[in-house]
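Peer 1: predicted structure and sequence below. I'll ask about it afterward.
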Amino acid sequence: MATSNIVPELEVPLSIVEKGWKSSHLTQYQGFWLPIEFLSGVMACRERFEACKDDIMLNTTPKSGTTWLKALTFTISNRTRHDFHNHPLLTTNPHALVPNLKLDQYADDKVPDLTNLPSPRLFCSHFPYELLPTSIIESNCRIIYLCRNPKDAFVSLWHFSNNFLPEDEPPVPIEEAFELFHGGISIFGPFWEHLLGYWKASLERPERVLFMKYEELKEDPTFHLKRLAEFLGFPFSIEEERQGLVEKIERFCSFESLMSLEVNKSGKIGVLGKAMPNKNFFRRGIVGDWKNHLTAEMSEKLDQLSQQKLEAFGLTFKDVGK
């Protein structure tokens, strides 16, 4: 059941949702739903993060291909530093190679020292465009946004969120989670407003904001890897293309390749204050899995909402799986 509370020191009204998304209490801030434990960090990071003009910011809605985007971006931008035989991805999960903005490092008026990071610095967040740190927008650094069909994104998020529940607690009924998601209540949601923020920015500043769709990346990875490399400022040379480097990176960073690595079978990484097994970031990675979980009514409701929210701005998704 939803309840309300006021946190005076933040001077922000909080609406705490406990039903459905049991993995994290969510609070609404500036029109978006954040994990309540993230709120003070997001506010501080917005003010204190110091971006550089050559930074690369990866942004996604949760469970929209974040792991894959991190692996691809890291590999493309560092391809002169690492070969495939001694590559960091062989022993390190992509989330450790391209960490999310460390919100706790901005607490108590602190600003972390990030000057020792190799250039270009790679960062990732699930921040809506409207909540990005001011310096990211003002520095004109590159922003890459990857989104996913709302039906697959919801199903993946539902599965992932259930990993945070105690072992003796049953999964959240998908019907409960669906009603919240459809109503705009999900981590870093509403989902449609999250997409629109980056979509509009990509139309206004295409040289600084690259908008990508998971389904298109799956359908034609070679084309979109070349597009990604060009945007990053590390285009593939004619010789690299002749040697098949684009296809090699595609295979090296594929879902199947990453999932088969020992580090992603047995390792762990911290997520929302919990040691999350790396294997939980690799479930199926396919397009159209929603049809195995959503009823026809659920599918139709999301289709109608997507049309209502997105199509007026020219943003559509190819319907897959019907």
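Peer 2: Cool, the structure landed.
Peer 1: CA only for contacts and neighbour counts going forward, please
Peer 2: Noted.
Peer 1: what sits against the residue nearest the centre of the chain?
Peer 2: Geometric centre of the chain, nearest residue: Thr60, 2.9 Å, by C-alpha atoms, centre = their mean. The contact partners of Thr60, taken as C-alpha atoms under 8 Å, 6 or more residues apart in numbering, are Thr66, Ser125, His126, Phe127, Tyr145, Leu146, Cys147.
Peer 1: got another one to weigh against that:
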Amino acid sequence: MASTDLKHMKEDQSRDGQEKISEENKFEASLYGGKDPVLTQVDVPNMTEPRLFGTHMPFPSLPKSVKESNCKIIYICRNPFDIFVSYWTFFNKIRLKKSLTELTLEEAFERYCKGICIFGPFWENMLGYFKESIERPYRVLFLKYEDLKEDVNFNIKRIAEFVGIPFTQEEENNGVIENIIKLCSFESMKESNGNNSGTVTVNVDREFFFRKGEIGDWVNYFSPSMIERLSKIMQEKFSGSSLSFKGCP
């Protein structure tokens, strides 16, 4: 992860927000995006290596060619309480744009607790990658948003080592890690021209993906009964695993 990589990251972020869907987004959208004419099939074999893809797909749903390959998988998740608030506000923005009625907090929460979510119940999505990261830690790196926010420097190094491109001492001395942290901060990403204008996939505004980036905002939305219900679901679904999250009641 040399300074040249940082330069490329800056160039990528400065692109026009009206640009068509990036290759990494097409990978997922071509599978789940319906018949949108913009969502063309990705020609993976002819893409320049190293290839980078982003997806929300559960681990069991990944293609066999991915699960049995030597590719590295970095999975990032967050506190299920914060996920719900983010999920609810995000999809209501989409519904409003399409002139649909907003889902009430109660309606959305009922669906969330029943696992009625895009890409499946949150607990199944998390556990699939979590178990794989324990069985094959050299292939799957399981990260939590809360840990990333708490110690960004440590986790940036951890990611670099995981993908086999650790920072050199010279790069550390020259502030490369600090530059990457600044570039990839929530504030920087939110203010980037490529992220605050234009649309992605099925006409979803890029700016919809950025709200607060805070940890623990769920306390401003959850009632005592909601806290109790989601806590019980997490206790039941995560039972038998060591998966837990900071900031949960």
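Peer 2: Arrived safely, thanks for sending. Being a predicted model, the structure only gives us computed values, none of them experimental.
Peer 1: hang on, the earlier thing: TSV please, covering the contacts of Thr60 of structure 1 and showing neighbour count.
Peer 2: Rendered in TSV, the data for the contacts of Thr60 of structure 1 read as follows (neighbours: other C-alpha atoms under 10 Å):
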residue	neighbour count
Thr66	23
Ser125	19
His126	22
Phe127	23
Tyr145	25
Leu146	22
Cys147	24
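Peer 1: out of those, name the ones that lie in helices.
Peer 2: Thr66 (DSSP state H).
Peer 1: any chance of the contacts of Thr60 of structure 1 in a markdown table, plus distance to Lys218 of structure 1?
Peer 2: Putting the contacts of Thr60 of structure 1 into a markdown table (distance: C-alpha to C-alpha, whole Å) gives the following:
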| residue | distance to Lys218 of structure 1 |
| --- | --- |
| Thr66 | 13 |
| Ser125 | 22 |
| His126 | 21 |
| Phe127 | 24 |
| Tyr145 | 15 |
| Leu146 | 12 |
| Cys147 | 12 |
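Peer 1: between the contacts of Thr60 of structure 1, which sits nearest Asn264 of structure 1?
Peer 2: Asn264 of structure 1 lies nearest to Thr66 out of the contacts of Thr60 of structure 1, by C-alpha to C-alpha, at 14.8 Å.
Peer 1: and the closest one, what pairs with it in structure 2?
Peer 2: In structure 2, no residue is paired with Thr66 of structure 1, using TM-score structural alignment.
Peer 1: what of Ile6 of structure 1?
Peer 2: Counting by TM-score structural alignment, Ile6 of structure 1 corresponds to no residue in structure 2 and stays unaligned.
Peer 1: skipping its backbone neighbours, what lies nearest Ile6 of structure 1 in space?
Peer 2: Of all residues beyond its chain neighbours, the one nearest Ile6 of structure 1 is Pro13 (5.1 Å), with distances taken as C-alpha to C-alpha, 6 or more residues apart in numbering.
Peer 1: could you verify that the one you found is part of a strand?
Peer 2: Yes - counting by DSSP: H, G, I helix; E, B strand; the rest coil, Pro13 of structure 1 is located in a strand.
Peer 1: how many neighbours does it have?
Peer 2: The local packing of Pro13 of structure 1 (other C-alpha atoms under 10 Å) involves 14 other residues.
Peer 1: can you map out the helices along the stretch 101-250 of structure 1?
Peer 2: Secondary structure of the stretch 101-250 of structure 1 by DSSP state H, counting those that start in this stretch: the helices cover 134-139, 150-162, 174-182, 191-204, 214-219, 221-232, 238-242, 245-252.
Peer 1: list the buried residues of the last one.
Peer 2: If I follow you right, that is helix 245-252 of structure 1. Leu245, Val246, Ile249, Glu250, Phe252 (16 or more other C-alpha atoms under 10 Å).
Peer 1: so what does the fourth one match up with in structure 2?
Peer 2: Under the alignment (TM-score structural alignment), Glu250 of structure 1 pairs with Ile181 in structure 2.
Peer 1: spit out the contact partners of that match.
Peer 2: Contact partners of Ile181 of structure 2, counting by C-alpha under 8 Å, 6+ apart, are Val152, Asn153, Ile156.
Peer 1: so what's the residue count around the first one?
Peer 2: Counted with other C-alpha under 10 Å, the burial measure for Val152 of structure 2 works out to 17 neighbours.
Peer 1: for the equivalent of it over in structure 1, which non-adjacent residue is spatially closest?
Peer 2: Matched across to structure 1, Val152 of structure 2 falls on Pro221, judged by TM-score structural alignment. Spatial nearest neighbour of Pro221 of structure 1, chain neighbours left out: Glu250 (6.9 Å); criterion: C-alpha to C-alpha, 6+ apart.
Peer 1: and the equivalent of Leu52 of structure 2 over in structure 1, how far from Leu97 of structure 1?
Peer 2: Leu52 of structure 2 maps onto Leu122 in structure 1, with residues paired by TM-score structural alignment. When C-alpha to C-alpha, to the nearest Å is applied, the distance between Leu122 of structure 1 and Leu97 of structure 1 equals 9 Å.
Peer 1: cool, Glu167 of structure 1 as well?
Peer 2: Counting by C-alpha to C-alpha, the gap from Glu167 of structure 1 to Leu97 of structure 1 is 29 Å.
Peer 1: check Gly314 of structure 1 too.
Peer 2: Using C-alpha to C-alpha, one obtains 34 Å as the distance from Gly314 of structure 1 to Leu97 of structure 1.
Peer 1: who's more crowded, these two?
Peer 2: When Gly314 of structure 1 is set against Leu97 and neighbours are counted by other C-alpha under 10 Å, the residue ahead is Leu97, at 15 against 9.
Peer 1: which residues sit in contact with the alignment partner in structure 2 of Gly288 of structure 1?
Peer 2: Residue-level alignment of Gly288 of structure 1 against structure 2, with TM-score structural alignment as criterion, gives Gly216. With contacts defined as C-alpha under 8 Å, 6+ apart, the neighbours of Gly216 of structure 2 are Phe81, Asp82, Gly247.
Peer 1: likewise for Arg206 of structure 2?
Peer 2: With contacts defined as C-alpha under 8 Å, 6+ apart, the neighbours of Arg206 of structure 2 are Gly194, Asn195, Asn196, Ser197, Gly198, Thr199, Val200.
Peer 1: which of these are buried?
Peer 2: The neighbour-count test (16+ other C-alpha under 10 Å) marks Gly194, Asn195, Asn196, Ser197, Gly198, Thr199, Val200 as buried among these.
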